[in-house]
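*Asks:* pasted the sequence and its predicted model underneath.
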Amino acid sequence: MRLSTVILPDRRWSEGGRETWQRAEELGFHTAYTYDHLSWRTFRDGPWFGAVPTLTAAATVTSRMRLGTLVTSPNFRHPVTLAKELISLDDISGGRLTLGIGAGGSGFDATALLGDGQEPWTPRERADRFGEFVPLLDRLLTQDVVSYDGEHYSASEVRNIPGCVQRPRLPFAVAATGPRGLRLAARHGQAWVTTGDPKLFETGTPEESRAAVAGQIQRLGKACAEIDRDPAGLHKIMLTGFTPDRPLDSFDAFVDFAGSHAELGIDEIVVHWPIDGSVFAADLAVFEKIATDGLAQLS
């Protein structure tokens, strides 16, 4: 089991941002991720910085901890420009980058680039784009020269030399729960990401949530079987904060949560860095104890 954190890009680098990423490495987190959004929910009217510049800065002040996005989506990204940024960031970080990637939702990212009268993509349209986005990005990160003419994306003799530090490319952590997304995770992912079943967040129970995650893992296994891939080789990540559980309420609550999800097959737990006055508020002392001692209680 690995323990990681997600640090929202809501602080100026000179006003605590740098120190937070450095502290995450000191605490021993496996990976520190950040959200790749233009803005997000209750944070929309406050400070919010770009994911790639934030991770680039974090790469220069850390040396061991992996870095990543949770998650990047086609809502405002194009595979060609994204690939160039990822190759650069993988180089700057010395090969410590993981790309968390998903189809995107219906939040602010989905409408920020729309003109008057334009409707946001439907769930089916987002899935269609995601199904084209991921394979093209895979090619862009593994081949020196790529040309492609698709329904949603094009690339004309795009050069990405020298490619990623990590070979054949940096790892993808694919966030998905539907059948099409799970097939993409099985085919292109080095990891799979879930937040549980969003329908259970407010009215479900922890037991119902675990059952839902178990069902997702079972369906992921079937998607792997379709292409003769061993699902054991696909890392399984649980991003907390969106299930009925409250794993940061206490040290014991985290140990119970992590243990029960490890039994399901989850092998990485991601907890949000505490932010006072927000949905991610938590006791920093408890959070740090979880970071340093939490996983030891599972052995």
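*Replies:* That came in fine, so what should we check first? Note that the structure is predicted; figures quoted are calculated from it, not measured.

*Asks:* going forward, measure contacts and count neighbours with C-alpha atoms only.
*Replies:* Noted.

*Asks:* now the strands for this protein?
*Replies:* Along the chain, the stretches classed as strands by DSSP state E are 2-6, 31-34, 66-72, 97-101, 145-149, 154-159, 172-175, 191-194, 235-239, 268-272.

*Asks:* residues in contact with stretch 36-46?
*Replies:* Stretch 36-46 has contacts (C-alpha atoms under 8 Å, 6 or more residues apart in numbering) with 10, 48-52, 69-73, 107-109, 278.

*Asks:* same thing but 6 Å
*Replies:* 51, 71-72, 109 (C-alpha atoms under 6 Å, 6 or more residues apart in numbering).

*Asks:* now swap in stretch 51-67 and tell me
*Replies:* 25, 30-33, 36, 93, 96-97.

*Asks:* one more time with 7 Å
*Replies:* Residues from elsewhere that reach stretch 51-67 (C-alpha atoms under 7 Å, 6 or more residues apart in numbering): 9, 18, 21-22, 25, 29-36, 89, 92-93, 96-98.

*Asks:* including distance to G181 and mean neighbour count, could the strands of the chain go into JSON lines?
*Replies:* Formatted as JSON lines, the strands of the chain follow (distance: least, C-alpha to C-alpha, whole Å; neighbours: other C-alpha atoms under 10 Å):
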{"stretch": "strand 2-6", "distance to G181": "22", "mean neighbour count": "22"}
{"stretch": "strand 31-34", "distance to G181": "21", "mean neighbour count": "26"}
{"stretch": "strand 66-72", "distance to G181": "14", "mean neighbour count": "24"}
{"stretch": "strand 97-101", "distance to G181": "10", "mean neighbour count": "25"}
{"stretch": "strand 145-149", "distance to G181": "21", "mean neighbour count": "14"}
{"stretch": "strand 154-159", "distance to G181": "21", "mean neighbour count": "15"}
{"stretch": "strand 172-175", "distance to G181": "8", "mean neighbour count": "27"}
{"stretch": "strand 191-194", "distance to G181": "10", "mean neighbour count": "24"}
{"stretch": "strand 235-239", "distance to G181": "14", "mean neighbour count": "22"}
{"stretch": "strand 268-272", "distance to G181": "20", "mean neighbour count": "23"}
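
*Asks:* okay, now the one to match up with it:
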Amino acid sequence: MADTDVPRLRLSTVILPVHRWADGGRSTWQRAEELGFHAAYTYDHLSWRNFRDRPWYGAIPTLTAAAAVTERLRLGTLVTSPNFRHPVALAKELITLDEISGGRVTLGIGSGGTGFDATALGHDAWAPRERADRFAEFLRLLDLLLTEGGTAGVSYQGDFYSAREVRNIPGCVQRPRLPFAVAGTGRRGMRLAARHGQAWVTTGEPAAAGRGAEGPDGFWAVLARQVDRLDAVCDETGREPESLTRVLLDFEPLTSVAAFVDHAGRCAELGFTEIVLHWPVPESQFAADLRVFEEIATEGLTQVNR
């Protein structure tokens, strides 16, 4: 698709890694491509919330398998974090995935939270300040590893991460490296998005906004403030605001095509360029009518972009 043909608003999905590959896993990723989604992402966790006692598979192997059974669909994490990863090992996995997929990978990345991932390696969860410091250093080193990991190698010594003559040959298929979609709603996270990201990701803080904590339009008020803050941060850092794709990882219930069109239209008015919907998972917070979900994928975006 030529750049001039890119829709004003893109629609993507996030497929939780909860299905056995032979029993719904493969077919779901293939169906996402058939439905015309721009991208399909997956969560990069060791386990997540109320799925902790249910099947949950690794993100990178899942995306690698998805790359092998799709041709056009962009693939990625939403999001990876430093909680249980190191930039050196992650960089090698990412250039391999980018190669296998033919350059279809986007790395969604955030600072991580205080859930199960934060303590799975045996240490206490990091305090917010340390988590933010680690994230900044993690991004800086990962950027170096993916762009400058040629025959000279990358050496780095930071407060939390280090690398010694690390080579990533031949590098990413996408140049100068695969794109980063950086999640962050505070100024510091947004500055990292402006510096390292090709996209910025938010959930609109649904828990904090309470879908009405500030009245019926509380969610939209939160999103509007975040967008204004991002614009200000871009201005402060010399980044052209329009050059940063704005992605909403959406937790909005999917009830009808009409409701989606209204919801997506308001997102577009705020300047969002990509909405990511959760693929329905029965008996979970993401339970939804699959028929309605597929109608939204095939009909909803067309109506929004008229």
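*Replies:* Happy to help now that I have it. As the structure is a prediction and not an experimental result, all values here were calculated from the model.

*Asks:* what's the closest of the contacts of stretch 36-46 of structure 1 to L182 of structure 1?
*Replies:* Nearest to L182 of structure 1 among the contacts of stretch 36-46 of structure 1, counting by C-alpha to C-alpha, is V71 at 15.4 Å.

*Asks:* for the counterpart of that closest one in structure 2, what are its contacts?
*Replies:* Aligned by TM-score structural alignment, V71 of structure 1 pairs with V79 of structure 2. Applying C-alpha under 7 Å, 6+ apart, we find V79 of structure 2 in contact with 43-44, 108-110.

*Asks:* tell me which of those residues persist in structure 1.
*Replies:* Using both residues aligned by TM-score structural alignment, their matches' C-alpha atoms under 7 Å, structure 1 keeps these contacts from those: 43-44, 108-110.

*Asks:* mind putting those in a markdown table, distance to A208 of structure 2 included?
*Replies:* Shown next, in a markdown table, are the kept ones among the contacts of V79 of structure 2 (distance: C-alpha to C-alpha, whole Å):
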| residue | distance to A208 of structure 2 |
| --- | --- |
| Y43 | 21 |
| D44 | 22 |
| G108 | 22 |
| I109 | 21 |
| G110 | 18 |
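
*Asks:* where does stretch 152-163 of structure 1 end up in structure 2?
*Replies:* Counting by TM-score structural alignment, stretch 152-163 of structure 1 corresponds to 160-171 in structure 2.

*Asks:* just how off-centre is that stretch within its chain?
*Replies:* 24 Å (C-alpha atoms, centre = their mean, to the nearest Å).

*Asks:* try stretch 270-282 of structure 1
*Replies:* Using C-alpha atoms, centre = their mean, the offset of stretch 270-282 of structure 1 from its chain centre is 17 Å.

*Asks:* show me the contact partners of it.
*Replies:* Residues outside stretch 270-282 of structure 1 that contact it (C-alpha under 7 Å, 6+ apart) are 3-7, 238-240, 248-249, 284.

*Asks:* mind redoing it with 6 Å?
*Replies:* By C-alpha under 6 Å, 6+ apart, stretch 270-282 of structure 1 touches 4-7, 239-240.

*Asks:* how far away is R131 of structure 2 from N83 of structure 2?
*Replies:* To N83 of structure 2, R131 of structure 2 is 9 Å away according to C-alpha to C-alpha, to the nearest Å.

*Asks:* counting neighbours, go ahead and name the busier of these two.
*Replies:* N83 (25 against 19; other C-alpha atoms under 10 Å).

*Asks:* and T273 of structure 2, what pairs with it in structure 1?
*Replies:* With TM-score structural alignment as the criterion, T273 of structure 2 pairs with D267.

*Asks:* what sits against that match?
*Replies:* Contacts of D267 of structure 1 were listed using C-alpha under 6 Å, 6+ apart, and they are 1, 236.
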